[in-house]
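*Asks:* Based on what follows, work out the 3D shape:
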Amino acid sequence: MSSHMQRLKALREELHRQNLQGFFVPLTDEHMSEYVGAYAQRLAWLTGFEGSAGSAVVLEHGAAIFVDGRYTIQVREQTDPDIWSYGTPPRDNPVRWAASHLKSGDRVGYDPWLASSGWEKSTRLLLESSGIHLIAVESNPIDNIWQGRPLPSQAPVFIQPDNLAGCTSAKKRQDIAQWLEEIKADSLVLTALDSIAWIFNIRGRDVSCTPVALAFAFIHKDASADLFIDLSKIDEALKAHLGPDIRIHDRSDFAAALKNFSKKYVALDPEHSVMAISALLKAGNAQIIEVRDPVILKKAIKNATEIQGHRHAQLRDSTALTRFLYWLSQTAPKGSLTELSAAEKLLEFRKDTGALVDVSFETISAVGPHSAIPHYRVTEASNLPLKNNEIYLVDSGGQYQDGTTDVTRTVIIGTPTQEMKQRFTLVLKGHIALAQSVFPKGVCGAQLDSFARQYLWQAGLDYAHGTGHGVGAFLSVHEGPQRISPSGGAFSGGSEVLQSGMIISNEPGYYKTGAYGIRIENLLLVKPVKITNAEKECLGFETLNFAPIDRHLIDISLLSESDINWLDNYHADVRQRLSPFLSEEESTWLKEMTLPLAS
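*Replies:* Below you'll find the predicted structure:
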């Protein structure tokens, strides 16, 4: 019996002990995080699936795992089809699947520290219509059977200095206090780790790839705050940084403190806080005001210092990536590289900058059929050699104290087919169209998404992921609320109005299952655009990444004059910005790679 079969068997035995006929297994933590610490990797431990998004449902006589379009191939490679049924939201709904396999009177459990109140409400209504009971468990059944489960990280917290943050924590808290007065609330409960890191100007190492510390916080209308964090993480320097207006408590005291708001009005984000928090506030007779975490938008609109820091980080990171691309062009044709060794070399170039704190996500180093898996994760078991005449896609980024990076380049090793060139060029045209777009204030990401897809659509093609996501300032590489994505479906979320100072990715792609994949990604800064005689204030984008786009994959006949001008100007900018930091050999190669297309 496989280890995952044994774990599923043990879970079912634990469910039986708790008088449950089913259990929902999300991939999140008590902060509703996208990326979670090892202690919270319950879905991976149970199933073997190592993607960054998904959920499972375990019943007495069936089990299903649900992942979006990015992971439909990966989930089948990493999990046992004899154990799991597969679903793809939104077409397949985990709760409806559970309801269709349970009977009236059955009890299905969920962990209230891992589910939002919105999810709990909608799930309860759906299940109750079939006579099924949704039960909040007192102890997570997986935690009860997970032998050797890692402890939460105890890494020290460190300061994000004001000269990099661009604003003091006191000023940020004062802004929140003013907001609390406006909505007539006494306090705000903060649970999102990046919101807490941003408002206190602190960072941590508790979550892989994201510089945050495990903590909860209250911000009050007098601008004071309570921070709940493992006390072993705090030293005297950090206490001095936080100051006397921030009271520090052990993280374990947070649940009890939620009961101390009797008859107070407490602001709480229902989408970014778990059901257990709402329940404890209500148990303490607090009056909950459901409202979006105000830090989310403030954090997304970068100040001048954060923007300048981003520019420095992107230039540093672009130099490392370009040095890697040169090395790859010289080494890959020799036939000695693998996906893993290429990723390790790219990490080496980033470390050579002397400023790398961490990668911003696990590098997607994918060749041939693996490049057709948008969020492929290379392992020792899956590692493929880089072969001649195959496409290699590398999506990667770094965490630097002045900025977070994310960039994708797709290159050909050897000679591309005409189909590869045609599809790469269609993706490139969409990338250029979005990069060049100008739009009036008030436009949201969903209105721009089709700019990047239009040329693929004209060829009857598309891609199953959003076109752009927000990026933090030495914080999460996937930061809301802004997105460029369709208005409906699995990748919805593009309804947020784009505002000057936001940073967002531009990453259209194309994926031919079992053959190859293409993605071209740069980060964009939203900024004002002056237009003569314009009747509205307008915005546009500034491209922040600078690395060559593989000219060997371009079919020039498919490009318009505007496309060619954009790419030639971009490549000239790449050459001018990076050459001073490259060796003579690297500079010579970069010059050849960035010559005007007509050359």
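*Asks:* only C-alpha atoms for contact and neighbour calcs from this point on.
*Replies:* Noted.
*Asks:* contacting residues for Gln422?
*Replies:* Shown in contact with Gln422 (C-alpha atoms under 8 Å, 6 or more residues apart in numbering): 554-555, 558.
*Asks:* Most neighbours among those residues, which one?
*Replies:* Ile554 (21 neighbours; other C-alpha atoms under 10 Å).
*Asks:* Quick one: name whatever helix or strand follows the top helix by length along the chain.
*Replies:* Secondary structure of the chain per DSSP state H: the longest helix is helix 304-331. Per DSSP states H and E, the first helix or strand lying C-terminal to helix 304-331 is helix 339-351.
*Asks:* what sits up against that next one?
*Replies:* So helix 339-351 is contacted by 317, 320-321, 323-324, 328, 356, 359, 363-367, 378-380, 383-386, 398 (C-alpha under 8 Å, 6+ apart).
*Asks:* Could you tell me which of those residues count as buried?
*Replies:* With burial judged by 16 or more other C-alpha atoms under 10 Å, the buried subset of those is 317, 320-321, 323-324, 328, 356, 359, 363-367, 378, 383-386, 398.
*Asks:* helices or strands up against the longest helix of the chain?
*Replies:* Counting contacts by 3 or more C-alpha pairs under 8 Å, 6 or more residues apart in numbering; DSSP states H and E, helix 304-331 packs against helix 162-165, helix 339-351, strand 403-404, helix 561-578, helix 584-593.
*Asks:* Okay, helices next: where are they in the stretch 1-150 of the chain?
*Replies:* Assigned by DSSP state H, counting those that start in this stretch, the stretch 1-150 of the chain shows helices spanning 3-17, 42-47, 72-78, 94-101, 117-128, 141-145.
*Asks:* here's the other one to compare against:
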Amino acid sequence: MAQFQFFDDTTSPSQGPAHIAKLRAELSRRGFDGFIVPRADEHQGEYVPKSAERLAWLTGFTGSAGTAVILKDTAALVVDGRYTVQAAEQVDTSVITPVQLAEMSVEDWIAANLPEGGTLAYDPWLHTSDGLKRLEKAVAKADGRLAPIDINLVDVIWIDRPAPPQALVRPHPLDYAGETAESKLERIREKMAEAKLDALVVSDPHNLAWAFNLRGGDVGHTPLPLGYAVLPREGRASLFFDPVKITNEAGAAVGDLAEFAPISSFQSALDALGQKGGKVRVDSATGAVALIRRIEAAGGTVDVGADPIALMKAVKNKAEIAGSHAAHLRDGVAVARFLGWLDGEAPKGQLTEIDAVEALEAFRIETGALKNISFPSISGAGPNAALPHYRVTASSNRRIESNQIFLIDSGAQYEDGTTDITRTIIVGEPTPEMKDRFTRVLQGHIAIARAVFPKGTTGAQIDAFARKPLWEAGLDFDHGTGHGIGSYLSVHEGPQRIAKTGTTPLEAGMMLSNEPGFYKQGDYGIRIENLILVEPRTIPGGDREMLGFETLTFTPIDLRLVEPAIMRADEIEWLNDYHAKVREKIGPHLDAETRAWLEDATRMIG
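*Replies:* Coordinates of the predicted model:
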């Protein structure tokens, strides 16, 4: 049995028609023509508590991104390329139509389908200022209007909605944090002074947790305390949580830097902030429209922009980097033990996707340091591996069969670091096509790992490095190449990313994933993921400040899927060097049998 993840089917396509019918009845009763249901919670979080899983409850779709628009006679679920197949499988398509974001945005669908002069209701706690502006333009095209509501209409009809989470808030030790909250607040206030801000509303719980060196457990797999902070440029900060969540240790750790206040008093605190008449920063990425309107209604001036904490949090300090190295060594040993075990068991033909998840979690638990997994493991055999964000359930669970690819994307939460790793394994013999595609993905992975670039370069500028070998064969993948990583926080952390949308310049100390892939729908999927750290690089004779990547993850890459004939000599050299480091770092921590397996799995090629 897995300790940190479950395999139940939590939703069914059959729930959609009944729930949507109830919502339509509520719309009719209130005189609205439609309602918009985003996946986000009040903090615009990727991972949300059960009480905020409105989209899943309404439609049956459980992906981490998507938006439903329910009108009187039609409904759409707009999802990106990661969830095209999943959305079609999880919802009743006779009632709600899955729409690919690449083909039509939420706003375009609204403009095309909202009845002329219609009223579209929305919850102002679930939309940002920029998001609302796009909705306003869309509704205007239909000569309609947007109507904010005081209570979410899904909450009205969701009779057995779970209560909000109440996990305890605890201090994050300085040994791991590497900087006191007092020092962090001083740096944040310097940024506030530069921007001439009188106060900062911290709406992203990740930023709150980092700034005050606190951790919690309100959402699955991320040690996140859900709450808000108001940080004045001078004076004590206020932290808004449900009072039952505050431990004595958290109170002592925060000390005189801030006062804890009940979350029920947050809106009146926004009124007081507005009445002071100052300039208040609200985060453009996570700040709800409701926050902005409350402050403005009380007389304040809202400056919508980036929360300065996000970029500060992204650049890891020496203690966080040291912690990550330790976490990755520990995790690498656990994953190597798992892969050795898998190589022995999978050919017997009895293993399932769930068996693999449970075994890997058990190896991580044996480290004695595992706090949680960092996300539900993606364990896909054969055609399930072609779903980039597949989550195995009791009903979807496949046997890992011979001559098939098996992909496992998993991660761990240790108090000193967060990990995320994907390995693609062949059981039996690969086809020539599988080897070609795997090698092209590997070449893209190596291109990112070896990249050297001037300071100021963004992730968007190097994203193509990972795609070039695939493009040359007329292929591509529909997700970003890399996301930022938190330090015992979210496995997906911005603003840094390696993707077409990665506009934040990369800085030394940032951690990201390096995970190009290839997916052949209905057949197999490939992804190779290591975590990487941005670090300074010196180029002899160069006149620019340069950066590159240090690879943090050390676990074998399946050589049975590699086709050396299409690789360059320098790429083969990188792979051999990487595997030599794996043997050096991981080998001493393995038993004799697994060490022998490792020697073969990391043998030199070329």
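*Asks:* Superposing both, give me the TM-score.
*Replies:* After superposition, the two chains reach a TM-score of 0.98 (TM-score structural alignment, normalised by the length of structure 1), with 592 aligned residues with a C-alpha RMSD of 1.1 Å.
*Asks:* picking that back up, of the helices and strands packed on helix 304-331 of structure 1, which approaches Ala44 of structure 1 most closely?
*Replies:* helix 339-351 (20.9 Å; C-alpha to C-alpha).
*Asks:* what about the equivalent of His465 of structure 1 over in structure 2, distance to Lys318 of structure 2?
*Replies:* Under the alignment defined by TM-score structural alignment, His465 of structure 1 corresponds to His479 in structure 2. Applying C-alpha to C-alpha, to the nearest Å, the value for His479 of structure 2 to Lys318 of structure 2 is 31 Å.
*Asks:* Please pick out the residue of structure 2 most distant from its centre.
*Replies:* Distance from the C-alpha centroid of structure 2, by C-alpha atoms, centre = their mean, peaks at Gly541 (39.4 Å).
*Asks:* secondary structure element for it?
*Replies:* Residue-wise, Gly541 of structure 2 maps onto no helix or strand under DSSP H and E.
*Asks:* Over to the one 3 residues further on?
*Replies:* For Arg544 of structure 2, there is no host helix or strand (DSSP H and E).
*Asks:* and the residue nearest to it when sequence neighbours are not counted, what does it touch?
*Replies:* Once flanking residues are discounted, Arg544 of structure 2 sits nearest to Pro454: 6.3 Å by C-alpha to C-alpha, 6 or more residues apart in numbering. Pro454 of structure 2 makes contact with 544-547, according to C-alpha under 8 Å, 6+ apart.
*Asks:* May I see the PyMOL selection of the buried members of those?
*Replies:* Per 16+ other C-alpha under 10 Å, the buried members of those correspond to this PyMOL selection:
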select buried, resi 546+547
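*Asks:* among the contacts of Pro454 of structure 2, which recur in structure 1?
*Replies:* Retained in structure 1 by both residues aligned by TM-score structural alignment, their matches' C-alpha atoms under 8 Å are the following of those: 544-547.
*Asks:* Let me know how buried Glu507 of structure 2 is, in neighbour terms.
*Replies:* The tally of other residues near Glu507 of structure 2 (other C-alpha under 10 Å) stands at 22.
*Asks:* make that Asp600 of structure 2, sorry
*Replies:* 11.
*Asks:* so where is stretch 92-107 of structure 1 in structure 2?
*Replies:* Against structure 2, stretch 92-107 of structure 1 falls on residues 104-119 (TM-score structural alignment).
*Asks:* How about residues contacting that stretch?
*Replies:* 32-34, 67, 69, 71, 76, 78, 120, 134-135, 137-147.
*Asks:* Now the buried members of those residues.
*Replies:* 32-34, 67, 69, 71, 76, 78, 120, 135, 137-142, 144-146.
*Asks:* Geometric centre of structure 1: which residue is closest?
*Replies:* His478 (3.0 Å).
*Asks:* And that residue? What does it align with in structure 2?
*Replies:* That one, His478 of structure 1, aligns with His492 by TM-score structural alignment.
*Asks:* Check the gap between Ile188 of structure 2 and Glu493 of structure 2 for me.
*Replies:* Counting by C-alpha to C-alpha - Ile188 of structure 2 and Glu493 of structure 2 are separated by 19 Å.
*Asks:* typo on my end, it should be Pro162 of structure 2
*Replies:* Applying C-alpha to C-alpha, the value for Pro162 of structure 2 to Glu493 of structure 2 is 27 Å.
*Asks:* Who has more neighbours out of these two?
*Replies:* Glu493 (20 against 12).
*Asks:* ok, Ala572 of structure 1 - how many residues close by?
*Replies:* So Ala572 of structure 1, with other C-alpha under 10 Å, has 17 neighbours.
*Asks:* the strands in the stretch 101-250 of structure 1, which residues?
*Replies:* In the stretch 101-250 of structure 1, strands defined by DSSP state E, counting those that start in this stretch lie at 107-110, 133-136, 158-159, 187-190, 202-203, 215-220, 225-229, 246-249, listed in chain order.
*Asks:* Tell me how far the counterpart of Asp73 of structure 2 in structure 1 lies from Ala240 of structure 1.
*Replies:* Under the alignment (TM-score structural alignment), Asp73 of structure 2 maps onto His61 of structure 1. For His61 of structure 1, the distance to Ala240 of structure 1 equals 56 Å [C-alpha to C-alpha].
*Asks:* show me what contacts the nearest residue to the match of His465 of structure 1 once chain neighbours are set aside?
*Replies:* Distances taken as C-alpha to C-alpha, 6+ apart place Arg82 nearest to His479 of structure 2, at 6.7 Å, with adjacent residues excluded. Listed by C-alpha under 8 Å, 6+ apart, the contact partners of Arg82 of structure 2 are 387-389, 478-479.
*Asks:* Ala25 of structure 2 too?
*Replies:* Ala25 of structure 2 sits in contact with no residue, where contact means C-alpha under 8 Å, 6+ apart.
*Asks:* ok so, going back, pretty sure the residue nearest to the centre of structure 1 is touching Gly470, no?
*Replies:* Yes. At 5.7 Å, His478 of structure 1 counts as touching Gly470 under the criterion of C-alpha atoms under 8 Å.
*Asks:* Now check structure 1 for the residue matching the residue nearest to Arg544 of structure 2.
*Replies:* By TM-score structural alignment, Pro454 of structure 2 lines up with Pro440.
*Asks:* Could you look up the SS state of Ala464 of structure 2?
*Replies:* Following DSSP: H, G, I helix; E, B strand; the rest coil, Ala464 of structure 2 is assigned to helix.
*Asks:* no no, Gly466 of structure 1
*Replies:* Per three-state DSSP, Gly466 of structure 1 ends up coil.
*Asks:* residues in contact with it?
*Replies:* So Gly466 of structure 1 contacts 449, 483-486, 491-492, 508 (C-alpha under 8 Å, 6+ apart).
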